[in-house]
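Asker: Any chance you could fold what I've pasted below:
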Amino acid sequence: MADFEEQTASKKLAGFIEKRKVAFIATLIVFICLLIGYVIFANVANNNKLKGLQAIDEITFEMTDKSSGLEEAEISARLNTAFEKASAYTKKGGIVGARANMLCADITYQQKKYAESADFWKAAAEKAKKTYIAPLCYFNLAACYEETGNNEDAATYYKLAADDNSFVIRTHAMFSYGRLLEAKGDYATAAAAYTELNDNFSDDSWADLAKSRLIALKKDGKIE
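Answerer: Below you'll find the model as predicted:
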């Protein structure tokens, strides 16, 4: 009885497939086409990324190669040329766009265009979220804001950089955050930042500076 039921079910399934064979084949063809399209797209996207990164590297090399002996005018001309070339890649997504914005940010910072540099660092950070590049962008963005006198935003981005455990100059960011808090008179929060730095990185030179600031704040009666 079970064999008969299994045979009947098999026949029904076979009949169902036979009747809809064209639809099944069409669906399979569409799936294969989509898969092929994805593979092609992935390869093209990867090639475009490599080409973009190579272009940024070439622009950087042209800007910096044998530049130590150049006159000021020649350096300025190189910076302008590099900026113009790199600007063509700043709207791109991912690592290529991030690298292009970082290069433009560095160039404009050298030219003392700090507000413009901040915009590029911010764009780079947006394109490189959750990567090792992000905290570096935050730190440099904070430095730009500090140059423009915007200490409020500078403190915010120093804090973002300091909160990233992988950031290689995290202790510098932590101290800078505390320094700006102290500068605006928020002594209690500044002391907390200095204390965290001193407790967790006692052998670091920035922790030594933090400790000296704690001593000075207590001596001046600004904290207990």
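
Asker: from here on, contacts and neighbour counts on C-alpha atoms
Answerer: Noted.

Asker: Could I get the full set of helices for the chain?
Answerer: With DSSP state H, the ranges of helices along the chain come out as 2-19, 21-64, 72-87, 94-110, 114-127, 133-147, 151-162, 170-183, 187-200, 205-219.

Asker: who's in contact with the first one?
Answerer: Same thing as helix 2-19. F24 (Cα atoms under 8 Å, 6 or more residues apart in numbering).

Asker: Measure how far it is from the centre of its chain, please.
Answerer: The chain centre lies 58 Å from the centre of helix 2-19; the measure is Cα atoms, centre = their mean, to the nearest Å.

Asker: In CSV: the helices of the chain, plus mean neighbour count.
Answerer: Below are the helices of the chain laid out as CSV (neighbours: other Cα atoms under 10 Å):
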stretch, mean neighbour count
helix 2-19, 11
helix 21-64, 14
helix 72-87, 16
helix 94-110, 24
helix 114-127, 23
helix 133-147, 24
helix 151-162, 22
helix 170-183, 22
helix 187-200, 19
helix 205-219, 17
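
Asker: L160 is in contact with P135, isn't it?
Answerer: Yes. With contact defined as Cα atoms under 8 Å, L160 counts as touching P135 (6.9 Å).

Asker: Name the residues contacting each of the two.
Answerer: Joint contacts of L160 and P135 (Cα under 8 Å, 6+ apart) do not exist.

Asker: let's see this one next to it:
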Amino acid sequence: MAKKETEKKEKNESTAEKVGSFILKNRIIFLTVIVVVVLGVVGFSVYLKAAESKTAKILEEIEKIEFNLTKGTAGLEEKDLQSYYSKALDGLSKYTDKGGIAGARADLLSAEILFRTAKFSDAKEMYVNAAKKVKGTYLEPICYFNAAVAYEELNDADNAIDCYKKAVESKDFGDPSHALFSIARILQSKSDYIGAKEYYEKTIEKGENDAFASAAKTCIIQMQIDGKVE
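Answerer: Sure, this is the predicted structure:
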């Protein structure tokens, strides 16, 4: 009997470790998301060059800042990047008060730099500002998702959940199961097991057979084993 109990405990711990590892690896998609945003903005830039030369010129300047940042920092360690980050932020500050796609692009690149330097409070502000500037476009939910990640870094669970929900509510968001899983994970960490189960189930429904849906199933089973939910 004791051997069986030990084996069951070890199995449960192994399951928890696997889920924990998955969560750690998939908590922040912000760098990948930024690449998607950049590609989207390039498309906008091509259009705007023909329609709005002033906006296009600003976008070109922002793209130069990004190019110089990327080219200049290739192969450098994090401790050697601060001067490059500062220079880029200074250049972007001229455009962050702009509206529309140009202002959003400046906000997004600034937010990425701020996030990299662990200035999460400033980063989430930039992400939220960018979301408001591109309201109604496919970029809006991406901005809110990244803002949610920054709020998590600040241990602000309520605002993180709010931003994840805003991302999910958009029909244009490409990764709803990730956001739903994140909401469930936060609720579980707050010991709101009923709420967590609800959002894990939504993850399963939305994600079907993706990695987050699979992890959500495991989390529900683990909560049931632990007697947290039925």
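
Asker: what TM-score do we get after superposing?
Answerer: Overlay of the two chains. TM-score (TM-score structural alignment, normalised by the length of the first structure): 0.76; 183 aligned residues with a Cα RMSD of 1.9 Å.

Asker: And I62 of the second structure? What does it align with in the first structure?
Answerer: Using TM-score structural alignment as the criterion, I62 of the second structure maps onto I56 of the first structure.

Asker: isn't its match right up against R99?
Answerer: Yes. In this structure, I56 of the first structure is within contact of R99 by Cα under 8 Å, at 7.2 Å.

Asker: Touching the helix or strand encompassing T15 of the second structure from outside, list them.
Answerer: Element membership for T15 of the second structure (DSSP states H and E) is helix 2-26. With Cα under 8 Å, 6+ apart as the test, helix 2-26 of the second structure has contacts from A215, T218, C219, Q222.

Asker: Map the last one onto the first structure.
Answerer: Residue pairing (TM-score structural alignment): Q222 of the second structure is matched to A216 of the first structure.

Asker: and its match, what does it touch?
Answerer: A216 of the first structure neighbours (Cα under 8 Å, 6+ apart): none.

Asker: Please report the distance of it from L136 of the first structure.
Answerer: Relative to L136 of the first structure, A216 of the first structure is positioned 30 Å away (criterion: Cα to Cα, to the nearest Å).

Asker: again, but for A142 of the first structure
Answerer: Look at A142 of the first structure and L136 of the first structure: by Cα to Cα, they are 10 Å apart.

Asker: Then V30 of the first structure?
Answerer: When distance is defined by Cα to Cα, V30 of the first structure is 45 Å away from L136 of the first structure.

Asker: same deal with Y187 of the first structure?
Answerer: Remark: distance between Y187 of the first structure and L136 of the first structure (Cα to Cα) = 26 Å.

Asker: Equivalent analysis for A98 of the first structure, please.
Answerer: As judged by Cα to Cα, A98 of the first structure and L136 of the first structure stand 12 Å apart.

Asker: repeat for T64 of the first structure
Answerer: Going from T64 of the first structure to L136 of the first structure by Cα to Cα gives 21 Å.

Asker: swap in G69 of the first structure?
Answerer: Distance of G69 of the first structure to L136 of the first structure, computed by Cα to Cα: 29 Å.

Asker: next one: A55 of the first structure
Answerer: To L136 of the first structure, A55 of the first structure is 22 Å away according to Cα to Cα.

Asker: same check, this time on R99 of the first structure
Answerer: Distance, R99 of the first structure to L136 of the first structure, using Cα to Cα: 12 Å.

Asker: do S205 of the first structure as well
Answerer: Per Cα to Cα, S205 of the first structure is found 20 Å from L136 of the first structure.

Asker: same question, A191 of the first structure
Answerer: Going from A191 of the first structure to L136 of the first structure by Cα to Cα gives 24 Å.

Asker: check contacts around L187 of the second structure.
Answerer: Y193, G195, A196.

Asker: Need the counterpart of the second one in the first structure.
Answerer: When the first structure is aligned by TM-score structural alignment, the residue opposite G195 of the second structure is T189.

Asker: What residues does its match make contact with?
Answerer: Residues counted as contacts of T189 of the first structure (Cα under 8 Å, 6+ apart) are G178, L181.

Asker: Aligned against the second structure, show me the partner of V96 of the first structure.
Answerer: When the second structure is aligned by TM-score structural alignment, the residue opposite V96 of the first structure is A102.

Asker: where's that match relative to N12 of the second structure, distance?
Answerer: From A102 of the second structure across to N12 of the second structure, the span is 50 Å (Cα to Cα).

Asker: Could you double-check that T90 of the first structure lies in contact with L103?
Answerer: No. With contact defined as Cα under 8 Å, T90 of the first structure does not reach L103; the gap is 9.3 Å.

Asker: Okay, the most centrally placed residue in the second structure and I221 of the second structure: tell me how far apart.
Answerer: Ranked by distance to the mean C-alpha position of the second structure (Cα atoms, centre = their mean), the top residue is N146 at 3.2 Å. Using Cα to Cα, N146 of the second structure is found at 29 Å from I221 of the second structure.

Asker: and if you look at S93 of the second structure?
Answerer: S93 of the second structure is 49 Å from I221 of the second structure, where distance means Cα to Cα.

Asker: repeat for A50 of the second structure
Answerer: Counting by Cα to Cα, the gap from A50 of the second structure to I221 of the second structure is 55 Å.

Asker: got the contact list for the counterpart of K87 of the second structure in the first structure?
Answerer: Correspondence of K87 of the second structure to the first structure, assessed by TM-score structural alignment: T81. Neighbouring residues of T81 of the first structure by Cα under 8 Å, 6+ apart: M63.
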